[in-house]
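# A structural model of the following input is requested.
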Amino acid sequence: MHLEFQQYIEKEKLFSPTDKIILAVSGGVDSMVMMELFRQLNLDFVVAHCNFRLRGHESDADEIFMRDYCGENAIELFVNHFDTLEYAKLEGISIEMAARELRYNWFNELIESLQYDLLATAHHQDDLVETMLINLSRGTGIRGLSGIQPKTGKIIRPLLFANRIQIMNFASSAQISFREDSSNEELVYQRNLIRHKIIPLFEEINPAFRKNLNRTASILRETESIYQQKIEEEIDRIIVDNNDSYKISIDLLSESKSKNTVLFELLHPKGFNNDQVREIIQSLDGEAGKTFFSKTHRLVKDRKFLLLTRIEETSANRFYIEEDCLSIENPISLSFEHFEKKLDFRFSTSRQIAEFDADLLKFPLIIKKWDQGEYFQPLGMEGFKKISDFFVDEKISIPQKENTWILYSGSKVVWIIGKRMDNRFKITENTQKVFRIIYNQ
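A predicted model of the protein is given here:
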């Protein structure tokens, strides 16, 4: 395996012998094998270990194992602790996604602070198969179907030449210590469900399923390079690049036989999704002025061009309100009151004042700008409505949209500040405590 490892690095041009590399090591068999192979080649590396605090004593035992192993072998180790459950709750995302975001954010910080060249992860062929199936289930383009790439930016994956059986056999023959992760057997995680249930069903149909899918991924990677070259030619043909903005010719885009694909490849890196791209295509023959948003960009349909511009970074900021906070001045001026609901309580009719059932709120509350595709339940309605549709119905202009702040409890909208409250947090006859917010506009 040592020789195959070296040959794969050379074949894929993953790094040079002088590169300094951070290894992401969990303590599991895959990453421990990767670290051992780096040691055998006498490469310049340090180790980064994440404690996500998801498995109690097991997570702490993994950290202790890594500290002992690296200490005994004179390997420099960096450890970070994460409150993964809290982060997932605040961001309104899955635990898997939260762990991914947390670790890669930290890895990027480490690369920059240590001035290292690359980060190596221990993904292998079985991970590639699982990723292809996950992407297929979500709906993806050719890039997603080609699975995990050997190198993406500063991230390298030097074990993609090997499968799990080869890795286990090498660990056994080289007597490599490692930790078992009990969560790998839990079917609640999407990847584990695919690993333990779906792939075995495919292997009943064809025992060579994993091998064939890896071969397909290799073919698709070559196909993608050809595809990408053609896409770039089409993009160059239809856009006029003005620094941080684009003018996309509607006439030239409409002439393209692959306009949906070309526009998706152009806009997806800017945060737009498939549904938005379809809406934009449908708007090409419509009136000027229709606007579409991603988290980072705004696209306006003009008479002859689609105008794509970056949204100011300040609009992506988020601000937290603790339960004992009395007022804030940034990003907007708000005052807060807590009090018991009395029999003579009367709702305020002012749009500048919002009153909620305090027991339904989860602190800290969050204030940030709205995201495209978000829904809320307007006060007095049983159904949900897109925030973007609410803005249209209220005839709110583009500058007003960009200056509108939203209050959230976890991932749920509480109040489109100064405009409409959410029905899920309203005061009822059962309410005992009231949380009042005054918008000092």
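# from now on I want contacts and neighbour counts done on CA atoms only, so please keep to that.
Fine.
# who does the helix or strand containing Tyr87 touch, helix- and strand-wise?
Secondary structure from DSSP states H and E places Tyr87 in helix 84-91. When contacts are defined as 3 or more CA pairs under 8 Å, 6 or more residues apart in numbering; DSSP states H and E, helix 84-91 sits against helix 95-114.
# and the angle from the helix it packs on to helix 84-91?
Relative orientation of helix 95-114 and helix 84-91, computed by axes from the mean of the first three to the mean of the last three CA atoms, to 10 degrees: 100 degrees.
# give the buried residues for helix 95-114.
By neighbour count on 16 or more other CA atoms under 10 Å, the buried set for helix 95-114 is 95, 98-99, 102-103, 107, 110-111.
# circling back: starting at the chain centroid, how far to the helix holding Tyr87?
13 Å (CA atoms, centre = their mean, to the nearest Å).
# related to what we said a few turns ago, which two in the buried residues of helix 95-114 are spaced the farthest apart?
Ile95 and Ile111 (24.3 Å; CA to CA).
# one more sequence to fold, the one below, so I can look at both together:
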Amino acid sequence: MTKDLLQLFRENWKSKQLAEADQQILLAVSGGVDSMVLADLFRRSGIKFGMAHCNYQLRDEASNLDEQLVTDWAKQHDIPFFQVRFDTKKVKEEWKMGTQEAARVLRYEWLDNLRTTHGYHFIATAHHANDNVETVLMNLFKGTGISGLHGIREKNDRIIRPLLFVNKEEIRQYAAENAVPFREDASNETDVYLRNAIRNNVIPVVEARIPNVVQQVNESIARFAQAEVLYRKQIEKEKKRLIEQRGKDWYIPVKKLRKQEALETMVYELFHPYGFSSAQVSQLLQLLETETGHYANSATHRVIRHRDFLVITEQAAEATDLILIEGAPGVVHTADGSLHLSIHTGLDVIPTDKSIACVDFSKMEFPLVLRKWKIGDYFYPFGMNMKKKKVSKFFIEQKLAIHEKERAWVLVSGERIVWVAGMRLDERFKLKPDTQHVLKMEWR
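Predicted coordinates for the structure are as follows:
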């Protein structure tokens, strides 16, 4: 394959339609054999490209020698060149990240900024077939599920990887035959990182028994990627059948979900987008057998068993203790809704929508207070003949779920609750025949 690598590269580039002829590519170049070979293939193929090199300053003089090699090669071949130096050790401490993760974030932020600033269409990296195998094995070991089996995407948004069809040995042979300069990264020989351990200890052992294992695994990866497309289509179809959105929340019928084939997989796919991990699947399954009020939390969402449904709701945000309303008209915004106040001289028709309430403006003691309800709150629900009731009991009678209670606000005048916003007015503030000015309240 080595003798024809340039031709095969051109054919792959064209058949995969990685970029149009007039589009420019920004190539990330480390100075290692992979990226230097890709630079040479770009140059020989007449592809319009620039080179970008990051010096992470992690390997002392070796990092500077990498930088010098890439700089000299770009200058020799008159290739547009960009370089940057990062204090990676300092950044990883500030960001509380691992070295590799911090370097990756720094690299891609810088590359994408270069791309947009200088008019490049894509960023190219030199990932190859061996990298693809390593990635899939890492994902298997980490338990990423089917999404980890598709490997590295050849084209993903603005990033392209034109060497995924080539293995490491073929890259090295091309470099030797075409006198492509490169530098070895000594850190690749250590097993500090999982990828290096797989590269240095796992794959060589398998290759000793199955010489073409990299090719075979890559063929399987391609099939996994196609199978995932079908899998995702079916998952989305099932989601549409099972999930009903109601306002800010999503409702899933327990009976329907119980009948689902491959229940554990379906539960994972339903709730993973809301921050739930595979380790929480058993906890979520238990909600199918529990009573109203039980729930499971992720960092961002909560799944609540409410009667015959599992309800997915956002975690309640930390709310301001109270909001003072100095006068009307006006609008007050909260994380759970907005209170719109307007003043009217009489109303021909009293709205029946529970999200709207009308009260006698003269009975209001400003500033009004809009706050979350609390234990011990009570009011006199409209239509109950001045019977006093705790707000908590009112919620139970209204069959509110936990998340609905958490989002409930009350409007207070003096020491008295005027309105459980969007639910029920207090009898003491209802309109009377002699009311002259009406305060109209809308909870949206």
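# after superposition, what is the TM-score?
Overlay of the two chains. TM-score (TM-score structural alignment, normalised by the length of structure 1): 0.64; 316 aligned residues with a CA RMSD of 3.0 Å.
# still on that earlier bit, how about the buried residues of helix 95-114 of structure 1 in TSV, adding distance to Lys304 of structure 1?
Shown next, in TSV, are those (distance: CA to CA, whole Å):
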residue	distance to Lys304 of structure 1
Ile95	44
Ala98	41
Ala99	44
Leu102	42
Arg103	44
Phe107	43
Leu110	45
Ile111	44
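# and the helices in the stretch 151-300 of structure 1, which stretches?
Applying DSSP state H, counting those that start in this stretch to the stretch 151-300 of structure 1 gives helices spanning 164-173, 190-193, 199-205, 209-238, 250-255, 259-267, 274-282.
# for the last one, give me every contacting residue.
Which is helix 274-282 of structure 1. 259-260, 263-264, 267, 292 (CA atoms under 8 Å, 6 or more residues apart in numbering).
# that helix vs structure 2, mean deviation?
Superposing on structure 2 and averaging over aligned pairs (mean CA distance after the TM-score superposition for structure 1), helix 274-282 of structure 1 comes out at 2.7 Å.
# the longest one too?
With the two structures superposed, helix 209-238 of structure 1 lies on average 1.6 Å from its match in structure 2, counting by mean CA distance after the TM-score superposition for structure 1.
# give the aligned range of that helix in structure 2.
Aligned by TM-score structural alignment, helix 209-238 of structure 1 falls on residues 213-242 of structure 2.
# how distant is the matching stretch from the center of its chain?
On CA atoms, centre = their mean, the centre of stretch 213-242 of structure 2 falls 20 Å from the chain's centre.
# in that stretch, what's buried?
The neighbour-count check on stretch 213-242 of structure 2 (16+ other CA under 10 Å) flags 213-215, 217-218, 221, 224-225, 228, 235, 238, 242 as buried.
# one more: stretch 132-151 of structure 1?
Buried, per 16+ other CA under 10 Å, within stretch 132-151 of structure 1: 132-135, 142-151.
# follow-up on the earlier one: what would the buried residues of stretch 213-242 of structure 2 look like in a markdown table with distance to Gln68 of structure 2?
As requested, the buried residues of stretch 213-242 of structure 2 are exported to a markdown table (distance: CA to CA, whole Å):
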| residue | distance to Gln68 of structure 2 |
| --- | --- |
| Val213 | 36 |
| Val214 | 33 |
| Gln215 | 34 |
| Val217 | 36 |
| Asn218 | 34 |
| Ile221 | 37 |
| Phe224 | 41 |
| Ala225 | 39 |
| Glu228 | 43 |
| Ile235 | 50 |
| Glu238 | 55 |
| Leu242 | 58 |
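# I'd like the helices of the stretch 151-300 of structure 1 written out as a markdown table, with distance to Glu312 of structure 1 added.
Output for those, formatted as a markdown table (distance: least, CA to CA, whole Å):
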| stretch | distance to Glu312 of structure 1 |
| --- | --- |
| helix 164-173 | 45 |
| helix 190-193 | 35 |
| helix 199-205 | 45 |
| helix 209-238 | 24 |
| helix 250-255 | 25 |
| helix 259-267 | 17 |
| helix 274-282 | 21 |
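# relative to His81 of structure 1, which of those is closest?
Of all those, helix 190-193 sits nearest to His81 of structure 1, with 23.1 Å by CA to CA.
# that closest one corresponds to what range in structure 2?
Taking TM-score structural alignment, helix 190-193 of structure 1 hits residues 194-197 over in structure 2.
# and that stretch, what's buried?
Quick answer for stretch 194-197 of structure 2 (16+ other CA under 10 Å): 195-197.
# go on, stretch 283-301 of structure 1?
In stretch 283-301 of structure 1, counting by 16+ other CA under 10 Å, buried: 284, 291-301.
# so what touches it?
Outside stretch 283-301 of structure 1, the residues within contact range by CA under 8 Å, 6+ apart are 250, 254, 270-272, 276, 280, 302-303, 306-313, 316, 371-372, 398.
# now swap in stretch 251-268 of structure 1 and tell me
Contacts of stretch 251-268 of structure 1 (CA under 8 Å, 6+ apart): 231, 234-235, 237-238, 272-274, 277-278, 281, 284, 304.
# so for that stretch, what gets flagged as buried?
Buried, per 16+ other CA under 10 Å, within stretch 251-268 of structure 1: 253, 259-267.
# go on, stretch 176-196 of structure 1?
For stretch 176-196 of structure 1, burial by neighbour count (16+ other CA under 10 Å) applies to 178, 181, 191-195.
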